[in-house]
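from the sequence below, what's the structure:
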Amino acid sequence: MDLQSLVPAFATAVERLEARAPYASAYARRDAGTNVRIDSVSTTCQPVAPNAGFTLVAWTGSRFLEASCDELDAAAIDRTAGRLLERLAAVGAEAGRVALDPGEPLERHFAQPMAVDSRRVPAVEKVALARTLRERLAEGADRLIQSVAIVGDVHAEIVFVNRARRLSQELHRVRQIALGVFGDGTSQASLHGGFERIGGWDRHLVDGSLAHAYLDELRRDGPRVLGAPRLPDPGEHDCVFSGDFAGIFAHEAFGHGTEQDMFLKDRAKGAEFLGKPVASPLVRMYDDPSNGWAASYFFDDEGVLATPTEIIRDGLLTHGINDRYSAAALGARGLAVQKTANGRREAYDHKPYTRMTNTYFGAGDSSVDAMIASIRHGYYLRHPSNGMEDPKGWGIQLEGAMAEEIRDGRLTGTVYSPVVVTGSVPKLLHSVSMVGRDVVEASLGMCGKGYKEWVK
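So this is what the prediction gives:
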C-alpha cells in the first residue's frame, strides 16, 4: 500500500490521541533495496533487511508512550490507536513544564530525484557492475591476493503526521565499496574505499564508467601499508589530515559532543562551553541534512524540516543539535535553544534520538601541498577506518591505515601503519593552524549511539 494514502488514517489517529494527550504524532517507514557482494569464491545478490511499519506517539506531559505495528493499513492504524488510548487512560496525562511545538502547518511531499531508478535495474546488471568494479580494482594491482566488490541501493518511504503537518518523503541512495587484501607471503594488509551517494543507479559511475580516484588510491597505497611498521616516535606531532580523515574527526569531535539529549542527561561536556572558544579561530563546523550528501533528508523523523546547523563559528561553540523533546526540555530550563532537524530513528519501531547527519568542517584557504610544505617534521594521515568519542570527558580516538612521513615540507615516501590519533577534543581543535580549501564528503559508514541505534 502507498504510504501517502494512509495519511488521513494517521491524521484521525492523532486527533483521537490528542483528545487525551497534549501532543501526538504518527511515523511510518518502508525500506527497500539490494546489496550485491562479489569476492573470489562467491557472488550474492540480496534484498536489504525488511523494515516496514508505523509508530503512534503520545506525549503525556512528562513522558512519551509509543505503540508500533508492522501492518500498513487503516484498520491496523485504528487498532493501534485504540491500544495506545488504553495505555493513556491507565497512565493519565499530566500538566508538565515541557510543551512540544508541532511546528507551522505544512502539507507536502518530497522526493530525491533518480535519473535511473535503481529499483528497476535488473539484478543481473547489478551483479555485472559489481564484477566490473572488482576487475577494475585488480587492474595493475601489485600483490593483491583478494578483492571484494559491493554495490547496492537503498530506498526509504517515510510519512510523518501531527496536528499541524502531513509530510512524506522518498529517499534514495547508492552504495559502492571496494576492498583489497594485499599480501607478500609473510604479512597481509587490507584497504577499502568507496562512497554512498544520493540518487539513482547512474550515480555509481563517473562519465559513464567506474573511473573512480579511490580505486587508484587503493592500488597505490595497498602495497605501501603492507608490512609497514608502526610509528617509531609516538607522541605529539604536526599532522595533515586527508579530507576523509578530517571528516571522521569532525564526526567524532563535535558530533556526539553536541547532541543535546546528552545535555539533559549531563553526559556531554559541550553543554558547559556553548558560546565559548573550543577550537582555533580558523575552525568552522556544520551539521547539514539538507546539503545533498549521503545522510540527507527533507525532514527528520519528528517532522522538522531539514536545515543546516552551524556548530562552531570561528572557534566558538555556537549551537548544538537536538530532537523535539531535548529542544523543548532545555528551553523549559531557560536555555536559548535553536530547534534542529536531528530527531532520528534507526527503524520505525525504535525511539528517536538526537543524531548527527552530514557533519563537516567548513572550507579554509589552504591547499594540501601548502599544509605539507609548512611542516618541518610530521605525518600525512590517510585512509581512516573508525573513531570514538567520550562526550562526557571530551576524549577522542581516531584510527587509520596510513601515516606518511613529512620532513622539511616534503613527503618522504616512508609509511607507517596503523595510526591512532588520541587526545582531548578542545586541545586537538585549538591546535588547528591551517584548513584546506576543498570540502570532502566522507560518505561511507554508519553511526551508532551507545553501541546501538545505527543511522546513516
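
contacts, neighbours, all on C-alpha from now
Fine.

after the host helix or strand of A90, next one along is what?
Per DSSP states H and E, A90 falls inside helix 74-91. Toward the C-terminal end, the helix or strand that comes next after helix 74-91 (DSSP H and E) is strand 106-111.

what residues of whatever helix or strand comes next after that next one count as buried?
Downstream of strand 106-111, the next assigned helix or strand under DSSP H and E is helix 123-138. Buried residues in helix 123-138, counted by 16 or more other Cα atoms under 10 Å: A123, K126, V127, L129, A130, R131, L133, R134, R136, L137, A138.

the structure of the following sequence is requested for comparison with the preceding one:
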Amino acid sequence: MDTSMPESLNRLRPFLPELVAEVRKRAPHACALVTRRGGTFVVKSPHEETVNPIPPDPGIRISAWDGTGWRSLATARLDDRDYLLGLARELAGSLSVKDGPVPETGPALDRHFRTAFARDPLAVETAERQALVSRIQAEVAGRDKRVAMARAAAVAEVEYRLFCDGPRLLSSETIRSLLFTVAIAVAEGRQVQNYDSLSGSGWEALSGADKDWSHRVADDAVACLDAVPIDPGEHICVLDPDITGTLAHESFGHGCEMDTLMRGAARAAYFVGKRVGCDLVNIVDEPDRPGTAGTVFFSDDGVLAEEPVVLVRNGILQPTLMCDRYSYLMMKDRLPGLRQSASGRLESWNHPIYARMTCTYFVPRPTKQGGLTKEEMIAATDRGVLLERLTSGMEDPLGWGVQLQVLRGREIAGGKLTGRLHYKLGVTGYVPDVLASVDAVGTGLDTSGAGMCGKGHKEWVRNASGGPWLRCKMKLG
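Below you'll find the model as predicted:
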C-alpha cells in the first residue's frame, strides 16, 4: 500500500496481522496499535528564536481480551520482529481466558487514511516558518510602546497510527498546523495579556495571519489596560465559539465519557432520557470532523470514526454516550441504546485507553429555526457581557458545576457594545441552570480552537474546541 508514512512504519504495517494471529492462538480477541509523532515547533520571542523537532515517541501496544478486560504489553522496540513475536507469545501465555462478551471485529478492511490539505505543513521549509513567526512577533511588539513582550509560535505536526485486530488493518496520518501569538501590555504598574491562534490541517490554515491580525492582538491587549472590574453576579452572557465549545466539553463532555459513569463519578448516569437543558441545546462529539485538532480516523481501539456521537438532543440526555470498547461491552446490556463510538483514546502507546472526547460542540441552529448571527445576538441583548478568549475550564461531573476562565468581557447595553471592558473573569454556574437558560444559538460553526484535555490530572490527549456563538445566563466575577 502506498503511504507517505516513514519507511519503518510501512515495513511494520504488513507484519501486524502476524503478531495479532500469535496472540489469538489463546485469546478470543486481540489487537495491536502502533503510534508515532513527527513535526517541528518554531518559536520567536525577544529572548529566543528556536526550531525544535517534536519527539517521535514511537511504540507498540499489543492487547488481548480475556473475557473480562484487556491485558496488554507495550514496547518501543519497533524494529525487532523477533522480540515483538516473543512479546506476543508472552502475552498469550499469560492469559487466563474467562467466559464473557467478546469485541466484534467487523468486516475485513485494509485502508490508509490521510488528512486532506492544500499545502503540506511538513513540507514547508524551516526558513519560511521562521520568517512567519518573526514577522508576527515583530508586528505585535511594534504596534504600541505599551506592548512589553510578544511571542509567536508555529507548529506543524503529524501523528501516525497503525491498528490491526486480524480482519482489519488500518493506518492513518493526521496532520495539523497551529499558529499562536501572545502580547503582554504594561502601563502604570498594571500588566495584561491577550492571545490569538489559527489552526487547521494544511499550512493554508495560517493564511489569515496578516498584519491586521497581528495588530488586533496587540490592540486588544492594550485596551485591557483600561478594563474595569465587573459587578459580581448573574449576567446574560454572549459566548464566543471557543468558550461555547469548552462549556459543551465541561458540561456534558466529561460527564458523558462512559468510564466516568461506570465509576459513579458522573451524575449523568441518572439522567439518561431526561431533560438537562432547553430545547435549543444539542451537543455532539464529532471524532472525524475535518481540520480540527481532535480529528481521528479511527479510535485507538480500532473503531472507525464514521458519525458524531449525539450526547444531548433537544435538551434531552441521550443513551448514545462516548465509550471505548471495554466500557461498551460492560454497559451495552445495561444501557439500551448505547452504541459503540470512536472514543477510545490513549495519551501514548504505554498508557491505558479511556473513553475520551475529540471535538465536542453545541450544534448550530439554522436561520429558519431561529438561529442568530453574532451581530444579531448582540443587537437582541439589552444588558449583558460578550465573553472572549478562554484560558481554562474545569468540570464537576458529579456535582454538575462548571468553571471557566476568560480573558475579556465586553459590556453590552441597548443592543450595542459600549467599549467598556472587563479583564480576567471567572465564569461559573450549575450546568442544568446554564443549559436551561440558553435562549440564542448561532448559525455558524467554528471548531478551530485547539487544546489538550486531561482525565482529571493526567492522560492528556489533543482536543478541538469551538461551536456557534451562544447566549445564556452565567455567574461572573
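
thinking again about what came up before, let's have the buried residues of helix 123-138 of structure 1 in a markdown table, adding distance to L330 of structure 1.
Listed next are the buried residues of helix 123-138 of structure 1 as a markdown table, based on distance: Cα to Cα, whole Å:
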| residue | distance to L330 of structure 1 |
| --- | --- |
| A123 | 49 |
| K126 | 48 |
| V127 | 50 |
| L129 | 49 |
| A130 | 48 |
| R131 | 52 |
| L133 | 49 |
| R134 | 50 |
| R136 | 52 |
| L137 | 50 |
| A138 | 54 |
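
so R313 of structure 1 touches V283, yeah?
Yes: with contact defined as Cα atoms under 8 Å, R313 of structure 1 reaches V283; the gap is 6.8 Å.

just to revisit the earlier point, how far does the helix holding A90 of structure 1 sit from the chain's center?
33 Å (Cα atoms, centre = their mean, to the nearest Å).

neighbouring contacts of that helix?
With Cα atoms under 8 Å, 6 or more residues apart in numbering as the test, helix 74-91 of structure 1 has contacts from 6, 9-10, 13, 16-17, 20-21, 56, 58, 60, 65-69.

go with 7 Å
With Cα atoms under 7 Å, 6 or more residues apart in numbering as the test, helix 74-91 of structure 1 has contacts from L6, A9, F10, A13, L17, L56, A67.

could you tell me where stretch 120-139 of structure 2 falls in structure 1?
The counterpart of stretch 120-139 of structure 2 in structure 1, using TM-score structural alignment, spans residues 117-136.

for stretch 68-77 of structure 2, same thing?
Using TM-score structural alignment, stretch 68-77 of structure 2 corresponds to residues 62-71 of structure 1.

first vs last residue of that stretch, how far apart are they?
Start and end residues of stretch 62-71 of structure 1 are separated by 29 Å (Cα to Cα, to the nearest Å).

again with stretch 262-278 of structure 1
18 Å.

structure 2: matching residues for that one?
Aligning stretch 262-278 of structure 1 against structure 2 (TM-score structural alignment) gives residues 260-276.

re the thing from before, please state the offset of the match of stretch 120-139 of structure 2 from the chain centre?
Chain-centre distance of stretch 117-136 of structure 1: 25 Å, with Cα atoms, centre = their mean.

got the contact list for that stretch?
Residues outside stretch 117-136 of structure 1 that contact it (Cα under 7 Å, 6+ apart): V36, I38, S147, V148, A149, I150, V151, D153, G200, W201, L210.

so what's P352 of structure 2 closest to, chain neighbours aside?
Closest residue to P352 of structure 2 apart from its sequence neighbours, by Cα to Cα, 6 or more residues apart in numbering: L346 at 5.8 Å.

for the one you found, give its distance to G200 of structure 2.
Taken as Cα to Cα, the span from L346 of structure 2 to G200 of structure 2 is 22 Å.

which stretches in the stretch 101-250 of structure 2 count as strands?
Applying DSSP state E, counting those that start in this stretch to the stretch 101-250 of structure 2 gives strands spanning 109-114, 147-164, 168-187, 190-200, 233-239.

redo the ones you listed as a markdown table? Include distance to Q403 of structure 2.
A markdown table is the format used below for the strands of the stretch 101-250 of structure 2 (distance: least, Cα to Cα, whole Å):
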| stretch | distance to Q403 of structure 2 |
| --- | --- |
| strand 109-114 | 36 |
| strand 147-164 | 28 |
| strand 168-187 | 23 |
| strand 190-200 | 20 |
| strand 233-239 | 14 |
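
indicate which one of those is closest to Y423 of structure 2.
strand 190-200 (8.2 Å; Cα to Cα).

quick one: that closest one to strand 147-164, angle?
Angle of strand 190-200 of structure 2 versus strand 147-164, following axes from the mean of the first three to the mean of the last three Cα atoms, to 10 degrees, is 30 degrees.

what lies in contact with strand 190-200 of structure 2?
By Cα under 7 Å, 6+ apart, the surrounding residues in contact with strand 190-200 of structure 2 are 176-186, 205-206, 217, 220-221, 224-225, 291-292, 448.

superposed on structure 1, what's the mean shift for it?
Strand 190-200 of structure 2, aligned to structure 1 and superposed, deviates on average by 1.2 Å (mean Cα distance after the TM-score superposition for structure 1).

buried stuff in that strand?
Q191, V192, Q193, N194, Y195, D196, S197, L198, S199, G200.

in structure 1, what stretch matches it?
So strand 190-200 of structure 2 sits over residues 187-197 in structure 1, by TM-score structural alignment.

tell me who's in contact with the alignment partner in structure 1 of V51 of structure 2.
Aligned by TM-score structural alignment, V51 of structure 2 pairs with C45 of structure 1. With contact taken as Cα under 7 Å, 6+ apart, C45 of structure 1 is in contact with T34, N35, V36, R37.
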